[in-house]
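Participant: Structural data only, the sequence is not supplied:
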């Protein structure tokens, strides 16, 4: 009788991480250290917030994610000894983030995650955040709920952009002067025609008096719908890029 049991080794930190040096980022592996997984649809690779947090913050500073989702940014903040606040309108996402934050290792970070509206951060004081690091929905490409009125992933394109203006306004208010805000956004198609959602969102943040610091092109990997579309005779190119906009207040 074979009593051998499989041993699963969980790495708290990535084994092959190097800080990105250019404006083209490509992570073929999602990253599976600590409690990171790809189960929450649309979540970003932990390589993205890790790069951003390391570049734009110092240990002990406060990071805000207005669209916390399953908590990828918050987990990275904890691993890197930053304090963090995560907001998400969907309580299911909040509960999942809390579960993923239960990492067994020594950390002095303070991490708070709660249900809330990204357009109304009244619980956070003006000029109280060192770095905003967030990944909003790409309009209604993925609907994260069916019955939450404040969920911007359920809105029409025009309404989504209107609400993103409020998101940018609150990000500007809570961010400390001269500090940075990073937002990842992708373009979308409507009836085969490209809609430059990324640049529309960039324009919204610039209209809130942010200054453009970096425009990073991120190559998209592991998209669930890619194989579906590749099997069809398309008259347009598959979207394989996303933008990471870094703004300074």
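Facilitator: Perfect, thanks for sending it. Since this is a predicted model, take the numbers as computed values, not measurements. Numbers count the residues shown, from 1 in each chain.

Participant: hey, let's count contacts and neighbours off CA atoms from now on
Facilitator: Will do.

Participant: Helix or strand: which one has residue 199?
Facilitator: helix 197-207 (DSSP states H and E).

Participant: In three-state terms, label residue 161 for me.
Facilitator: Of the three states, residue 161 takes helix according to DSSP: H, G, I helix; E, B strand; the rest coil.

Participant: Now do the buried residues in stretch 178-197.
Facilitator: Within stretch 178-197, the residues that count as buried by 16 or more other Cα atoms under 10 Å are 179-188, 197.

Participant: out of the residues you listed, what pair is the most spread apart?
Facilitator: Comparing every pair within those by Cα to Cα identifies 179 and 188 as the most remote, at 29.5 Å.

Participant: how many neighbours does the residue lying closest to residue 26 once chain neighbours are set aside have?
Facilitator: Leaving aside its chain neighbours, residue 26 sits nearest to residue 219 (5.0 Å; criterion: Cα to Cα, 6 or more residues apart in numbering). Residue 219 has 15 neighbours, counted by other Cα atoms under 10 Å.

Participant: In JSON lines, list the buried residues of stretch 178-197 along with secondary structure and distance to residue 93.
Facilitator: Shown next, in JSON lines, are the buried residues of stretch 178-197 (DSSP: H, G, I helix; E, B strand; the rest coil; distance: Cα to Cα, whole Å):
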{"residue": "179", "secondary structure": "strand", "distance to residue 93": "28"}
{"residue": "180", "secondary structure": "strand", "distance to residue 93": "25"}
{"residue": "181", "secondary structure": "strand", "distance to residue 93": "22"}
{"residue": "182", "secondary structure": "strand", "distance to residue 93": "21"}
{"residue": "183", "secondary structure": "strand", "distance to residue 93": "19"}
{"residue": "184", "secondary structure": "strand", "distance to residue 93": "19"}
{"residue": "185", "secondary structure": "strand", "distance to residue 93": "19"}
{"residue": "186", "secondary structure": "coil", "distance to residue 93": "21"}
{"residue": "187", "secondary structure": "coil", "distance to residue 93": "24"}
{"residue": "188", "secondary structure": "strand", "distance to residue 93": "24"}
{"residue": "197", "secondary structure": "helix", "distance to residue 93": "24"}
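
Participant: take a look at this one as well, against the first:
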């Protein structure tokens, strides 16, 4: 990332997650001023910089694997999963393991926010920023052309969301409304396999007005042009050699 001008009014924010053995999930945002980070004295002396904590939340009811993203001046925590009993998928064969006792990861809809412009807010809590139409497991949060896009980083099917109809959504910041978008065919590629998937198996990045997506289970790269949403997801021409993808969390 390249910063223009001086560093006096800019900070670097780091989002941290901790999943504890007592069942509590903890999320914190810490910050350091860029003026201190790049000062000549810090670079020459090798001294350790102290991060200040600006936001914090913890609780037994917080989802695991919430995603962190940026929208304007806001840092978001969104989605994630909680364990819920699902008697239908618990009895299915293949990728679903009956030994789990019927408890399956259920994607969550909640979105929480910390606004970096409001340094007077309590550092012990985030505030609510609405919710998705449907839950998303560790979603990619992507700001493109002034709108916020949320794409689940891997599909989770359950008896309440058998088709994953809202794996991909967009927020209209003026109306404050989330709208469903077509999910990428890469999820269909995954659903034809029998292996369990995790967040590390799916990859998403942005170039211009295009959102790209692929996975270890897919033979193709797909792109969604936010300037032409009616065209949906389109497969790129087949590449015979692997290419480097940037994974964004």
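Facilitator: That came through, no problem. Since we're looking at a predicted model, the values are computed, not measured.

Participant: After superposition, what's the TM-score here?
Facilitator: Once superposed, chain against chain, the TM-score is 0.29 (TM-score structural alignment, normalised by the length of structure 1); 129 aligned residues with a Cα RMSD of 6.3 Å.

Participant: nearest to residue 52 of structure 1, of the buried residues of stretch 178-197 of structure 1?
Facilitator: Residue 52 of structure 1 lies nearest to residue 182 out of the buried residues of stretch 178-197 of structure 1, by Cα to Cα, at 7.6 Å.

Participant: In JSON lines, list the buried residues of stretch 178-197 of structure 1 along with distance to residue 112 of structure 1.
Facilitator: Listed next are those as JSON lines, based on distance: Cα to Cα, whole Å:
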{"residue": "179", "distance to residue 112 of structure 1": "21"}
{"residue": "180", "distance to residue 112 of structure 1": "20"}
{"residue": "181", "distance to residue 112 of structure 1": "19"}
{"residue": "182", "distance to residue 112 of structure 1": "19"}
{"residue": "183", "distance to residue 112 of structure 1": "20"}
{"residue": "184", "distance to residue 112 of structure 1": "22"}
{"residue": "185", "distance to residue 112 of structure 1": "24"}
{"residue": "186", "distance to residue 112 of structure 1": "27"}
{"residue": "187", "distance to residue 112 of structure 1": "31"}
{"residue": "188", "distance to residue 112 of structure 1": "32"}
{"residue": "197", "distance to residue 112 of structure 1": "30"}
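
Participant: so the host helix or strand of residue 172 of structure 1 versus helix 197-207, what angle?
Facilitator: Using DSSP H and E, residue 172 of structure 1 falls within helix 157-174. Put simply, helix 157-174 of structure 1 runs at 40 degrees to helix 197-207, going by axes from the mean of the first three to the mean of the last three Cα atoms, to 10 degrees.

Participant: Now helix 157-174 of structure 1: buried residues?
Facilitator: 157, 160-161, 163-174.

Participant: list the buried ones in the helix holding residue 199 of structure 1?
Facilitator: 197-198, 201-202, 204-206.

Participant: where does the residue lying closest to residue 85 of structure 2 once chain neighbours are set aside sit relative to residue 81 of structure 2, distance-wise?
Facilitator: Leaving aside its chain neighbours, residue 85 of structure 2 sits nearest to residue 103 (4.2 Å; criterion: Cα to Cα, 6+ apart). Relative to residue 81 of structure 2, residue 103 of structure 2 is positioned 12 Å away (criterion: Cα to Cα, to the nearest Å).

Participant: Between these two, which is the more surrounded one?
Facilitator: Legend: neighbour count by other Cα under 10 Å for residue 103 of structure 2 and residue 81, higher for residue 81 (21 against 17).

Participant: What is the neighbour count of the residue lying closest to the more buried one once chain neighbours are set aside?
Facilitator: Nearest non-adjacent residue to residue 81 of structure 2, counting by Cα to Cα, 6+ apart: residue 107, 4.5 Å away. Residue 107 of structure 2 has 28 neighbouring residues, counting by other Cα under 10 Å.

Participant: Settle this for me: residue 107 of structure 2 is touching residue 131, isn't it.
Facilitator: No: look at residue 107 of structure 2 against residue 131 with Cα atoms under 8 Å: they stay out of range, at 12.0 Å.

Participant: Which helix or strand contains residue 51 of structure 1?
Facilitator: In the assignment (DSSP H and E), residue 51 of structure 1 maps to helix 47-56.

Participant: next one: residue 76 of structure 1
Facilitator: Residue 76 of structure 1 belongs to helix 72-79 when elements are defined using DSSP H and E.

Participant: List the residues that contact residue 169 of structure 2.
Facilitator: The contact partners of residue 169 of structure 2, by Cα atoms under 8 Å, 6 or more residues apart in numbering, come to 132-133, 149-151, 178-181.

Participant: From those residues, pick the one nearest residue 190 of structure 2.
Facilitator: Nearest to residue 190 of structure 2 out of the contacts of residue 169 of structure 2 is residue 151 (Cα to Cα; 15.2 Å).
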